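S.K.: okay, predicted coordinates and the sequence, questions at the end:
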Amino acid sequence: MHYWSVEWTRYMQQVNEYMQYQTQQIQQLNGKLEALEKQIAELKKNSTQPPVINNEYRFDLLKVERLEGTLNIGLNPNPGDKDSSIEELAIGQSMDIPKGAEQQAQFQGIQEQVQNYLNSDAYRTLEHIEERYRYPLDEPYRKFIVEDVKKQIDERIRYYIQNHPETAENKEQSIINDVKRDIEKTFEAFIKNLPRKDEGPGWNST
């Protein structure tokens, strides 16, 4: 019981620190935007034809660091491995954005279906896994897990579009099924490795 309490307290402290960090990042970004707006207002005030401002937007300002210990969705280098979860991305591997109108339309169609799944049936799937491993979660924690998956799922879809062996006729539904399967296996792997009262991290029901 004491071990479980310590692990849970530590995890909640990490979540709290993560939220504080994100709040600070947002405040810093707001400050930069306000300063930029003031500069533009001054230029408009002092010149009838203000010079062109080279405003190179820095996307790293919006970079969100994941809390260590939460889901880290990745890509399995071997799509034929049906037993893999989507936590197996090799560090540094990147996916190209689908090119062409056909691939882009396919990506958007798959993305919509997967997002619909994550907004509804994924919660029921997660609850079934909780029952299987006798590890009930509360609703905010389920949402925390699902939202973390949502942020990372597009890369998985792009990977399958580029590497899936199915013909165009069957490809879209097949990719949707594969992504759902990967999400479920990621849920399962995450819950299996949560610390338990007696067994500690890495507990397995089998």
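M.R.: Received it, and whenever you're ready, just let me know what you need.

S.K.: drop to CA atoms for contacts and neighbour counts, all remaining ones
M.R.: OK.

S.K.: ok, longest helix in this protein?
M.R.: Counting residues, the longest helix in the chain under DSSP state H turns out to be helix 2-46.

S.K.: which strands and helices sit next to that one?
M.R.: Of the remaining helices and strands, none touches helix 2-46 by 3 or more CA pairs under 8 Å, 6 or more residues apart in numbering; DSSP states H and E.

S.K.: which parts of whichever helix or strand comes after that helix are buried?
M.R.: Going down the chain from helix 2-46, the next helix or strand is helix 101-119, by DSSP states H and E. Under the neighbour-count criterion of 16 or more other CA atoms under 10 Å, helix 101-119 has 106, 107, 110, 111, 114, 118 buried.

S.K.: contact partners of helix 101-119?
M.R.: Contact with helix 101-119 is made by 98, 146, 150, 154, 157-158, 161, 172-173, 175-176, 179-180, as judged by CA atoms under 8 Å, 6 or more residues apart in numbering.

S.K.: hmm, try it at 7 Å
M.R.: Contacts with helix 101-119, where a contact means CA atoms under 7 Å, 6 or more residues apart in numbering, come from 98, 146, 172, 176.

S.K.: quick revisit: chain center to the longest helix of the chain, what's the gap?
M.R.: Computed by CA atoms, centre = their mean, to the nearest Å, the chain-centroid distance of helix 2-46 equals 19 Å.

S.K.: what of stretch 96-112?
M.R.: Chain-centre distance of stretch 96-112: 19 Å, with CA atoms, centre = their mean.

S.K.: closest to residue 70 out of the buried residues of helix 101-119?
M.R.: residue 118 (17.2 Å; CA to CA).

S.K.: now the helix or strand harbouring residue 129 and helix 101-119, what's the angle there?
M.R.: Assessed by DSSP H and E, residue 129 sits inside helix 121-132. Between helix 121-132 and helix 101-119, the angle comes out at 50 degrees (axes from the mean of the first three to the mean of the last three CA atoms, to 10 degrees).

S.K.: which residues touch helix 121-132?
M.R.: So helix 121-132 is contacted by 136, 187, 188 (CA under 7 Å, 6+ apart).

S.K.: one more to weigh against that first structure:
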Amino acid sequence: MYGNEWNNYLHELQYQMQQQDEKIKALEDRINTLEKEAAENKTPNIGKIEYKFDQLKIEHLAGTLHIGLSPSDLENIEDLAIQQTCPPNYPMPLKQELTGELQQYLRETGPSIISNLSATYHKPIDESFQAILFEDINKQLPSRISFYEQEALKQNYARESDQFHTFITEKVKHEINQSLQNYMQSSGKTGDD
């Protein structure tokens, strides 16, 4: 009798080992499949990028830069979009002149502004990210010019006067400088991240 029990025990042990071996093989196959899927899908997962500061908001992936808006203003962004769709009240040559002048200002003084702010706040900005910042600011110039045109009219500047022109350019230049400074003060992306 002992021989038969011993055979049954060995047979049961062999059966359990086969079951475990099959489970191990199935798990190995599953691991290999998952590793292949992971290797094929090596795209980075970028979460939502949100910056908490007053004047500047850069959403690089969406390609927008909001200058001159506080977080409370962003709640009413739809209202701003409606206002910005209105045709400008000044002749197109003036708008083109202001845009060209401000783009030139940004080209000539922008790199030194960023360099100085970078040194002040110990945040290096690489050239490619600097170019992205300038591109985003340039896209915002027409709407900011329109905004300050309305402000100049509220302050009763004559549309054809030098004061009208100077008011708009100085306000936009100040806004650009302030936005870049606020951005550098924040813990925003530097291009090296």
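M.R.: Good, I have the coordinates. As the structure is a computational prediction, the values presented were derived from the model and not from experiment.

S.K.: before we move on, back to that, among the contacts of helix 101-119 of the first structure, which are in strands?
M.R.: Among the contacts of helix 101-119 of the first structure, none falls in strands (DSSP state E).

S.K.: for these, give me CSV that also has neighbour count.
M.R.: What follows is these, written out as CSV (neighbours: other CA atoms under 10 Å):
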residue, neighbour count
98, 17
146, 19
172, 21
176, 20
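
S.K.: in TSV: these, plus distance to residue 85 of the first structure.
M.R.: Putting the contacts of helix 101-119 of the first structure into TSV (distance: CA to CA, whole Å) gives the following:
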residue	distance to residue 85 of the first structure
98	23
146	15
172	20
176	15
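
S.K.: ok, of these, which one's closest to residue 34 of the first structure?
M.R.: Nearest member of the contacts of helix 101-119 of the first structure to residue 34 of the first structure, counting by CA to CA, is residue 146, at 33.2 Å.

S.K.: distance check, the closest one against residue 126 of the first structure.
M.R.: Remark: distance between residue 146 of the first structure and residue 126 of the first structure (CA to CA, to the nearest Å) = 9 Å.

S.K.: repeat that for residue 119 of the first structure.
M.R.: On the measure of CA to CA, residue 119 of the first structure and residue 126 of the first structure end up 12 Å apart.

S.K.: same check on residue 4 of the first structure?
M.R.: 22 Å.

S.K.: more crowded one of those two?
M.R.: residue 126 (21 against 16; other CA atoms under 10 Å).

S.K.: map that one onto the second structure.
M.R.: Matched by TM-score structural alignment, residue 126 of the first structure corresponds to residue 114 in the second structure.

S.K.: likewise residue 172 of the first structure?
M.R.: For residue 172 of the first structure, the residue aligned by TM-score structural alignment is residue 165.

S.K.: likewise residue 162 of the first structure?
M.R.: Superposed on the second structure with TM-score structural alignment, residue 162 of the first structure falls opposite residue 150.

S.K.: in what element of secondary structure is that match found?
M.R.: helix 127-154.

S.K.: sort out which residues of that helix are buried, please.
M.R.: Neighbour-count burial for helix 127-154 of the second structure flags 130, 132-138, 140-149, 151-152 (criterion: 16+ other CA under 10 Å).

S.K.: that helix packs against which elements?
M.R.: Using 3 or more CA pairs under 7 Å, 6 or more residues apart in numbering; DSSP states H and E, the elements in contact with helix 127-154 of the second structure are strand 64-67, helix 92-121, helix 162-185.

S.K.: mind redoing it with 10 Å?
M.R.: If you count contacts as 3 or more CA pairs under 10 Å, 6 or more residues apart in numbering; DSSP states H and E, helix 127-154 of the second structure packs onto strand 56-59, strand 64-67, helix 77-84, helix 92-121, helix 162-185.

S.K.: JSON lines please, covering these and showing distance to residue 10 of the second structure.
M.R.: Shown next, in JSON lines, are these (distance: least, CA to CA, whole Å):
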{"stretch": "strand 56-59", "distance to residue 10 of the second structure": "68"}
{"stretch": "strand 64-67", "distance to residue 10 of the second structure": "72"}
{"stretch": "helix 77-84", "distance to residue 10 of the second structure": "77"}
{"stretch": "helix 92-121", "distance to residue 10 of the second structure": "75"}
{"stretch": "helix 162-185", "distance to residue 10 of the second structure": "74"}
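
S.K.: residue 33 of the second structure versus the most centrally placed residue in the second structure, what's the distance?
M.R.: With distances taken as CA atoms, centre = their mean, residue 59 lies nearest the centre of the second structure, 2.2 Å away. For residue 59 of the second structure, the distance to residue 33 of the second structure equals 36 Å [CA to CA].

S.K.: just residue 3 of the second structure next, same as before
M.R.: From residue 3 of the second structure to residue 33 of the second structure the distance is 45 Å (CA to CA).

S.K.: neighbour-wise, which of these two wins?
M.R.: residue 33 (12 against 8).

S.K.: for that one, give me its contacts.
M.R.: 27, 39 (CA atoms under 10 Å, 6 or more residues apart in numbering).
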